[in-house]
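Enquirer: One predicted model, sequence on top.
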Amino acid sequence: MTALAGYWQVDGNTDGDDACHRMLSAQAMYAPGMADRDWGDDQVTLGIRLNRLLPEDAHDRQPLEGGGGRFTLIADLRLDNREDLARALDITADRLRMLSDADVLLAAFERWDVECVHRLRGAFAIMVWDAVNRRLVLARDHLGQRPLHYHRGRRNGRGFFAVASMPKGLLALPDMAQAPDMTRMTGFVALLPENGTASFFEGVERVEGGHVVVVTADGLTARRYWNPAPEMLNLPSHEAYAEGLRHHLDRATAACLRGAGGSVTSHLSSGFDSAAVTATAARQMAARNGRVTAYTSVPRPGFRGKVTRGRYADEGPLAASVAALYPNIDHVLVPPNGTSPLDRIDFGFQFCDRPILNPCNHVWINRINDLAQAAGDRILLSGQMGNMGLSYGGDTLYQELLSQRRYLALFREMRESVRRGRWRWRGAVFHAFGPVMPRSVWEGLRRVTGQEVAIDHVTLINPAKIGMAEEMARGADFDLGYRPWADGIAMRMMVLRRIDGGNFHKGALAAWGLDSRDPTSDIDLLEYCLSVPTEHFQRNGVARRLARTALADRLPAPLLNEDRRGYQAADWYEAVKADAGGIADMAEAIKRTPLAREVLDVDRLDRLVAALPTTDLATARGAVASYRLSLLRGAAVGDFVRRASRVN
């Protein structure tokens, strides 16, 4: 990845060079050891620090000028379809070998202007200055894997527009005061989708994933360019759908292996997605005599702790069954080493410019990153987006059957799901009829059955902010009662967009030198899955049916036949109990931060901390909601607000 900076001073570019240097210097961790390179005219300065991650980056000479001097481009990108673009642009194979991805992108912009974003695949953040029309064009890839932020301001009575990859670049500008954006923090504590342009810093906005922003002297316009409304496919057989899925997975994984050389690292849980990515990578790396190091997080040896129904604690055996199929996979089990979830809780602030969501999972993620860095690997594969595509379970089948008045088919599906142990009858009924229940009825039934979903039960939100959070949820058309969705496409798109992951990718690059790549986020793979009829994802009580069929050629039967899900960091409470003193200290630091007290329920925080030494987190009812979800996530938010507020 690469650090970008841009500065537009409409009434004369006198501050641009200094501003871009400040922004790039503040982002040096994302391109260590690289020098600034910039371009400027009488209004705009564009600057870049290039982090060379791809073989073709040897040819990268950004900033690039094109269109006879009309366009100047800088970009942080990996184009997964550069060969397809080259053919469309009449670029020969011999010439393509001497071009960076940025060169191909510039040619695409020269040919199709802003509309080129519809043709791009991969991960990208783009900035283009159009000297003829006096406009600055910004864009991010469909899911926002590369970040881009901006600030609209005035200095010495003169208006300016500044752009940087990360907020810390903008915060380095003169007169930019660092402060957390408390509206965004409230939404984050309430677990709302990260809609809108606000970042976690006041005055710093973000280009949303899948958006194009055009800035002129008259103002700013933004539009979402990726909003799929797919027509359902009508293929001749279930196997035909499975073959299509294999095709897209193979192609997406190959694109993510670009520049891997002889080795690559992957996450390997016992889930379908990371297993599919790891196995597919192993098959493709074998063709070049390459190897895959696959890391699996497991509980400590001898752990026998209780986990919730439908879960299992140790993902090691099933992950090992995947590795055993491929001689070129080096399988590494990663047990906990006693690290507290608080030990690196400042990772979000220091490297990502945003709070982390799940401190427990970051313990094992950070350990895997440490190991990958020590091994000298640069590419880390994952399958984070697979649940909404590759391994989608067909969650809205019941609602579709109900809306179609196919009541007998609905009953049969519910009966088979109960027989397979996926649901109890009560849960199946709730799942089927939840979307048509009033929210008050839904929440009442959940409370009666001991399945509390109230916002203050699973978060540490200040009770005074609940009304604000509910209003924000209504504005985002998000149901805080967490009823099942009736529209499967809308639900999956919401999940895909719920968290802006670009800053986390940057953080992994800065902290460990790892380029995070996720084949399951490939846009063509996702759009293919969105166009598959729901019945191919679930039938006769079998969820994830399409993945089970498609992946039978590369994953072991025991994994594909497992209906339960692994519970990552199942032994989380042991490290929490061991660090009761550290958690108490963290709570005191949070309480000393006025803005943290504004958004967090510090009275409940006090009660949880006081009860921690005598609470058996392994067996106490509500311990997961109170400690893993509420307290630890609240601590992540509080720590971020404290640091962003510069409170000691």
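Expert: Received the coordinates, thanks.

Enquirer: contacts, neighbours, all on C-alpha from now
Expert: Fine.

Enquirer: Spell out for me which residue occupies the centre of the protein.
Expert: Nearest to the centroid of the C-alpha atoms of the chain, with distances taken as Cα atoms, centre = their mean, sits Gly501, at 3.3 Å.

Enquirer: so what's that residue up against?
Expert: Gly501 makes contact with Gly144, Gln145, according to Cα atoms under 8 Å, 6 or more residues apart in numbering.

Enquirer: Cys20 versus that one, what's the distance?
Expert: In this structure, Gly501 and Cys20 are 25 Å apart, going by Cα to Cα, to the nearest Å.

Enquirer: Also Tyr326?
Expert: For Tyr326 relative to Cys20 (Cα to Cα), the value is 48 Å.

Enquirer: between those two, who's got more neighbours?
Expert: Neighbours per residue, other Cα atoms under 10 Å: of Tyr326 and Cys20, the larger number sits with Cys20, 29 against 17.

Enquirer: Tell me the secondary structure at that one.
Expert: Three-state call for Cys20 (DSSP: H, G, I helix; E, B strand; the rest coil): helix.

Enquirer: looking at it, it is touching Ala5, isn't it?
Expert: Yes - applying Cα atoms under 8 Å, one finds Cys20 in contact with Ala5, separated by 5.5 Å.

Enquirer: Name the residues contacting each of these two.
Expert: Joint contacts of Cys20 and Ala5 (Cα under 8 Å, 6+ apart) are Leu46, Gly47.

Enquirer: Need the contact partners of stretch 371-389.
Expert: Here stretch 371-389 has contacts from 256-257, 260, 263-268, 273-274, 277-278, 392-393, 492, 495-496, 512-521, 525-526, 529-530, using Cα under 8 Å, 6+ apart.

Enquirer: try it against this one:
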Amino acid sequence: MHGWLDDLDTLIEELGAEAHGAGRNPARLYDLALSRWGDETDLKLTGTYAAITSLGDGRLRLARSPWSAPPLHFVHSAERAMASSVIRVLFEAGHPREVDYEFVADQLVQDHRPLQTVGWYRGVSRVPIGTRIVLSAKGAEITPYYDPHRVTPVHLPRDEDYVAAAHDLLARSARLALQDCRRPGLMLSGGLDSAMCATALLGELPSERRLATFTFCPDPAWDGRNQSTQFGNERPYVEAFAAMHPRIDAMFDNTGQFDTGLRDILRANDLPTANVANTGKYHGPWQMARTAGCDWLFNAEFGNFTISNDGRWSYVEYLKRGKWRQLAKALAQRGGDGRPLWRKVLALSILPLVPRRLRVALRRLVHPGDGDPVSNVSGLSPAARAAQAERARERGTDALMDDYHYPRSRAEFIARIWESADSGEDLDLAFERLYGIRRRDITAHRPLIEFCLGVPTRQYIHEGVDRWLARRMAEGRIPEKQRTERRQGNHHPDWHVQLGRRRAELAESLERLRDHPVLGEMLDIDRLNGLLEDWPEVAPLDKAQALPRAFAMTRALTAASFVCYAEGRNDF
């Protein structure tokens, strides 16, 4: 078993005398629970875990907890059945290490294929979240045991009762997280989620204990240029928040680039970053946490799914239900959106409801300057993209940005965040292995998630104020300027200055890829090199100019690093 179970004391009492003899060993307690409750076990337990159980008759039972879980990879054939959270174990046990190039192409266009068993290597499968798989001589029996749409609606007498309930659940999550923690650390941003987690952790720590926090900041050479709807430097908000809470030891790092620590991540876990994303800026905070002696590093990555949900499905919901006043206020007060109200209604309430092909055509007609949304983030050659698109059509999957719109209903929101939750676990494990620190998301506590999914829409967007639940939770706990901030944080505002100073190096790396038997054809190297040659004087703010350089090029290089590492090549 890899991970943890929540509230062990209650579980031990439920399981009785035999559980008292198991101590607080999660693996032994899980086995006892499985013997008592059978396949209902994973629904009854709360926690973050991946479990492998030998059923004693040649079968292996594999399970990952809902919403958040360590990875679990497996190989199953007529000759063998084996599973491990660390994929390298499967290679060392004899399975060939062969990259699945079709999966690499899928990730480059952001066709993430969540909740499926496919992965980065041929013949190596993965267990999705909320799923159990039984391996036997007859095959693999796959059962998604958890249904995220089975939401219990939450109806409380007063608006303030929702705030109190959310505070209680967040505090409980913090309390559980601190049970086995000697020195806690927290990834702290200038937003609402992690700040609220910081106050919850401080509330559960003894008054003499301090909380170390870690924040990444832009490159010192960044010129401050950014979208009007975003802020690029978290530090001023974090410093003001730390001044309000003197028990916080705030630390900052500005050294991370898109590929910082990438080879270390690959060596730690043999897998690339989640969705081939740029995660180099996280290494500085992790290194500072290790230097500070932290044994756990907490975060609030589920915050936008839970306490600071912005309720954007309301744009369609209010239209369908004829809530014209609330719709007008929600649209009129959208931060950074200066379009007239009638255009917002068309774009955000009506356009999402028209047939997909018409919707895509209309969007590209109205916004021709935005470029192709998939090409903006993908470095695939035209031939490779066409082949990927044909495979996607056959299996019924889509590139994320091909038809992106806000969720049209709560159900669609739940489906999206459930898919999003089924990614990133291998990267989390790689950071843990690399820095010797355990990671936990305070906002990924299942009771908190299920509560937030059942809360009425008006608790998230009310009288035009988005993130209304989180903003009320934060009253008196975070500085008012931060609490009322409508812009979103931009994690990579400094891409232009960082990539610009490395143009020659990056162009040389791209040229070396021409000789690779697969990547040389899969990637559009001429286009990517052209982006480096035609380098703008300042960071462009339009999507068609910014995204291909900030994301398509860097993600292509990240994918290439993984492929060459997996194949044992030293030329890249």
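Expert: That came in fine, so what should we check first? None of the values given here were measured: they were computed from a predicted structure.

Enquirer: Any idea what the TM-score is?
Expert: TM-score for the superposed pair, counting by TM-score structural alignment, normalised by the length of the second structure: 0.91. Supporting figures: 559 aligned residues with a Cα RMSD of 2.4 Å.

Enquirer: coming back round to it: narrow the contacts of stretch 371-389 of the first structure to those in helices?
Expert: If you go by DSSP state H, the contacts of stretch 371-389 of the first structure have 256, 273-274, 277-278, 492, 495-496, 512, 525-526, 529-530 in helices.

Enquirer: Among those residues, which pair sits farthest apart?
Expert: The largest separation in these, counting by Cα to Cα, is between Trp512 and Leu530 at 34.0 Å.

Enquirer: More neighbours: those two, which one.
Expert: Remark: of Trp512 of the first structure and Leu530, Leu530 carries more neighbours, 24 against 18, as counted by other Cα under 10 Å.

Enquirer: Spit out the contact partners of the aligned residue in the second structure for that one.
Expert: Here Leu530 of the first structure is matched to Leu453 in the second structure, going by TM-score structural alignment. If a contact means Cα under 8 Å, 6+ apart, then Leu453 of the second structure has Val151, Pro153, Thr306, Ile414 as its contacts.

Enquirer: same check, this time on Ser274 of the first structure
Expert: Taking Cα under 8 Å, 6+ apart, one finds Ser266, His267, Leu268, Ser382, Gly383, Gln384 in contact with Ser274 of the first structure.

Enquirer: whereabouts in the first structure does whichever strand or helix holds Asp106 of the second structure align?
Expert: For Asp106 of the second structure, the enclosing helix or strand under DSSP states H and E is helix 101-108. Taking TM-score structural alignment as the measure, the first structure aligns residues 182-189 with helix 101-108 of the second structure.

Enquirer: Now the matching stretch on the second structure. Mean distance?
Expert: The superposed stretch 182-189 of the first structure is, by mean Cα distance after the TM-score superposition for the first structure, a mean 1.3 Å from where its aligned residues fall in the second structure.

Enquirer: residues in contact with that stretch?
Expert: So stretch 182-189 of the first structure is in contact with 193-194, 198-200, 202, 459-461, 465, 469, 472, 595, 599, 633-634, 637, going by Cα under 8 Å, 6+ apart.

Enquirer: now do 7 Å
Expert: Ala198, Ser199, Phe200, Thr459, Ile461, Ala469, Val599 (Cα atoms under 7 Å, 6 or more residues apart in numbering).

Enquirer: Okay, strands next: where are they in the stretch 51-200 of the first structure?
Expert: Taking DSSP state E, counting those that start in this stretch as the criterion, the stretch 51-200 of the first structure contains strands spanning 64-66, 71-79, 122-130, 135-140, 149-155, 158-164.

Enquirer: could you dump the ones you listed to CSV with distance to Leu46 of the first structure and mean neighbour count?
Expert: Shown next, in CSV, are these (distance: least, Cα to Cα, whole Å; neighbours: other Cα atoms under 10 Å):
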stretch, distance to Leu46 of the first structure, mean neighbour count
strand 64-66, 10, 17
strand 71-79, 7, 24
strand 122-130, 8, 24
strand 135-140, 10, 24
strand 149-155, 13, 18
strand 158-164, 9, 22
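
Enquirer: for the ones you listed, which one sits closest to Ala222 of the first structure?
Expert: Using Cα to Cα, the strands of the stretch 51-200 of the first structure put strand 135-140 closest to Ala222 of the first structure, at 9.2 Å.

Enquirer: What span of the second structure is the closest one aligned with?
Expert: Under TM-score structural alignment, the match for strand 135-140 of the first structure is residues 59-64.

Enquirer: Just send the ones in helices among the contacts of stretch 371-389 of the first structure back as CSV, with distance to Pro335 of the first structure too.
Expert: Below are these laid out as CSV (distance: Cα to Cα, whole Å):
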residue, distance to Pro335 of the first structure
Cys256, 27
Asp273, 21
Ser274, 18
Val277, 22
Thr278, 20
Arg492, 32
Val495, 29
Leu496, 30
Trp512, 20
Leu525, 33
Leu526, 33
Cys529, 34
Leu530, 36
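
Enquirer: Of those, just say which sits nearest to Leu148 of the first structure.
Expert: Looking across those and measuring by Cα to Cα, the closest to Leu148 of the first structure is Leu496, at 18.2 Å.

Enquirer: List the contacts of that closest one.
Expert: Met385.

Enquirer: coming back round to it: now, of the contacts of stretch 371-389 of the first structure, which are buried?
Expert: Among these, those classed as buried by neighbour count (16 or more other Cα atoms under 10 Å) are 256-257, 260, 263-268, 273-274, 277-278, 392-393, 492, 496, 512-521, 525-526, 529-530.

Enquirer: Map Val563 of the second structure onto the first structure.
Expert: When the first structure is aligned by TM-score structural alignment, the residue opposite Val563 of the second structure is Val641.

Enquirer: I misspoke; the intended subject was Gly322 of the second structure.
Expert: Alignment note (TM-score structural alignment): Gly322 of the second structure maps to Arg405 of the first structure.

Enquirer: Can you tell me the SS state at its match?
Expert: coil.

Enquirer: Let me know how buried it is, in neighbour terms.
Expert: 11.

Enquirer: ditto for Val332 of the first structure
Expert: A count of nearby residues for Val332 of the first structure, using other Cα under 10 Å, gives 18.

Enquirer: Same question for Asn227 of the first structure.
Expert: 10.

Enquirer: Which of the helices or strands spans it?
Expert: Applying DSSP H and E, one finds Asn227 of the first structure in no helix or strand.

Enquirer: try Ala569 of the first structure
Expert: Assigned by DSSP H and E, Ala569 of the first structure falls within no helix or strand.

Enquirer: gap between it and Gly634 of the first structure?
Expert: 18 Å.
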